[in-house]
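[1] Below are the sequence and a predicted model; questions follow.
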Amino acid sequence: MTDETSEPQAHVIVELDVVDGWPPVASERVWAHDLGGDRYVVDNPPWFVRDLAVGDVVRAVAPGTDRHPVFVELLERSDHCTIRLVVFRAGPLGGDLARAIEPFRRLGVYAEGAGRYGMLALDVEPDAPLTDLVAVLRAGVDDGSWEYEEGRIFGAWRAATSD
């Protein structure tokens, strides 16, 4: 999550391309801090939007005074990355998102669940313990708890995941 001192003031709508039923939604709302001038800082890791992370500055324009702003473009990338997990109901955690979040919380990694889809979105800060995080992710894959994908990564993440 960003270092902003106030609560996020806006939802930014990001329209998605649905291919073969995925993602299961045509748009996603992310929390953001309004910087003014149609600029917003993303404040939560997205579940479906690719190439977007906490701390990114985006341009979004509201189609009306009573409507949420809609994403237009990425203006500045943050040093955060976004990792998404699908937690399997048939796995050892029984699809329990709270149990799936716990090992990430212990590492200081913010995780947000989308119970309807059995998913977690992780906000990985640049100073996160990447070696430990990758070990937890791989252990969950190995024991059948989840699968994960890289929504947006940075160079240190690539180095930590290369074998």
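    Alright, I've got the coordinates.
[2] Please count neighbours and contacts with C-alpha atoms only from this point.
    OK.
[3] Report the contact partners of the residue positioned nearest the centre of the chain.
    The residue at the geometric middle of the chain, judged as the C-alpha nearest the mean C-alpha position with Cα atoms, centre = their mean, is P45 (2.5 Å). Counting by Cα atoms under 8 Å, 6 or more residues apart in numbering, P45 touches V30, L52, A53, V54, T82, E112, A121, L122, D123.
[4] rerun that using 6 Å as the cut-off
    Residues counted as contacts of P45 (Cα atoms under 6 Å, 6 or more residues apart in numbering) are A53, V54, A121, D123.
[5] List the buried residues of the lengthiest helix in the chain.
    Taking DSSP state H as the assignment, the helix of the chain that covers the most residues is helix 130-142. Of the residues in helix 130-142, those with enough neighbours to count as buried (16 or more other Cα atoms under 10 Å) are L130, L133, L137, R138, G140, V141.
[6] Now the first one. Nearest residue, chain neighbours left out?
    Here the nearest residue to L130 in space, its sequence neighbours aside, is A160; by Cα to Cα, 6 or more residues apart in numbering that works out to 6.2 Å.
[7] Also R39?
    The spatially closest residue to R39, leaving aside those adjacent along the chain, is R59, at 4.7 Å (Cα to Cα, 6+ apart).
[8] ok so, going back, tell me the SS of the residue nearest to L130?
    Remark: A160 carries the secondary structure label helix [criterion: DSSP: H, G, I helix; E, B strand; the rest coil].
[9] what about versus this one:
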Amino acid sequence: MADSKVLFRVVGEDGDVHVETLWATALGEDRYRLDNLPFHAYGVSWDDIVLAPFDATEDMATFQHVVTKTGNRTVRLLLDPPVSPGNASDDVLQELVALGCDYEGSNRVRIAVNIPADVSLDSIREYLIARELVWEHADPTYETLFPDNPC
């Protein structure tokens, strides 16, 4: 059960800094197990264990690095139209669930999708591309997956 928050600072392409706090379970020795999906942070996924010492300036545990990857992967979607029961965006989410994923929404448009270790990332990518959705790799990042093919 999540009992803490871990702060992530994410520098965007435009130089803006996004602050995100993820629910986490404290494991001791400044380690935390992430209990929700990231909407801004890259390179972390649900259930990963991270090192996040308390930062007096931030007044909370602040992400330093991943200690243990769990095999979960994260992609993020921007859905149009906004999700509503029975619409095309809801159909996309229900199909992702049928493929073995789960998801979390920051709102009805911005959705983070968890791809468990036993679900093929390639099959999920193929599905998203075939549906012509707006999405991004968050963990692993596009650059990690395709280092020789910059976007």
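    In hand now; what should we look at? Keep in mind that what you see is a predicted model, and the values were worked out from it rather than measured.
[10] still on that earlier bit, just to confirm, which helix or strand has the residue nearest to the centre of the first structure in it?
    Assignment of secondary structure by DSSP states H and E places P45 of the first structure within no helix or strand.
[11] distance of it from E147 of the first structure?
    When distances are taken as Cα to Cα, to the nearest Å, P45 of the first structure and E147 of the first structure turn out to be 17 Å apart.
[12] buried sites along the lengthiest strand in the second structure?
    The single longest strand within the second structure, with elements called by DSSP state E, is strand 17-28. Along strand 17-28 of the second structure, the positions that meet the burial threshold by neighbour count (16+ other Cα under 10 Å) are T21, L22, W23, A24, T25, A26.
[13] what's the most distant pair in the residues you listed?
    With distance counted by Cα to Cα, no two of the buried residues of strand 17-28 of the second structure lie farther apart than T21 and A26, which are 14.0 Å apart.
[14] Could I get the full set of strands for the second structure?
    With DSSP E as the definition, the second structure shows strands at residue ranges 4-11, 17-28, 31-34, 49-51, 54-55, 60-62, 65-68, 73-78, 102-105, 110-115, 134-139.
[15] What residues in the first structure pair up with the third one?
    Residues 39-42 of the first structure are matched to strand 31-34 of the second structure when aligned by TM-score structural alignment.
[16] Relative to the second structure, what is the average displacement of the matching stretch?
    Using mean Cα distance after the TM-score superposition for the first structure, stretch 39-42 of the first structure ends up 0.8 Å from its aligned counterpart in the second structure, as a mean over the superposed pairs.
[17] What lies in contact with that stretch?
    The set of residues external to stretch 39-42 of the first structure that reach it, using Cα under 6 Å, 6+ apart, is A32, H33, D34, V54, G55, D56, V57, V58, R59.
[18] ok, now with 8 Å
    Residues from elsewhere that reach stretch 39-42 of the first structure (Cα under 8 Å, 6+ apart): 2, 30-35, 53-60.
[19] again with stretch 155-163 of the first structure
    Counting by Cα under 8 Å, 6+ apart, P126, L130, T131, V134 sit against stretch 155-163 of the first structure.
[20] Residue most distant from the centroid, the second structure?
    When distances to the mean C-alpha position of the second structure are computed (Cα atoms, centre = their mean), the maximum falls on A56, with 26.1 Å.
[21] Going by distance to R77 of the first structure, which of the contacts of stretch 39-42 of the first structure wins?
    Checking the contacts of stretch 39-42 of the first structure against R77 of the first structure by Cα to Cα gives D56 as the nearest, at 4.8 Å.
[22] Could you give the separation of stretch 91-109 of the second structure from the chain centroid?
    Remark: stretch 91-109 of the second structure is offset 13 Å from the chain centroid, using Cα atoms, centre = their mean, to the nearest Å.
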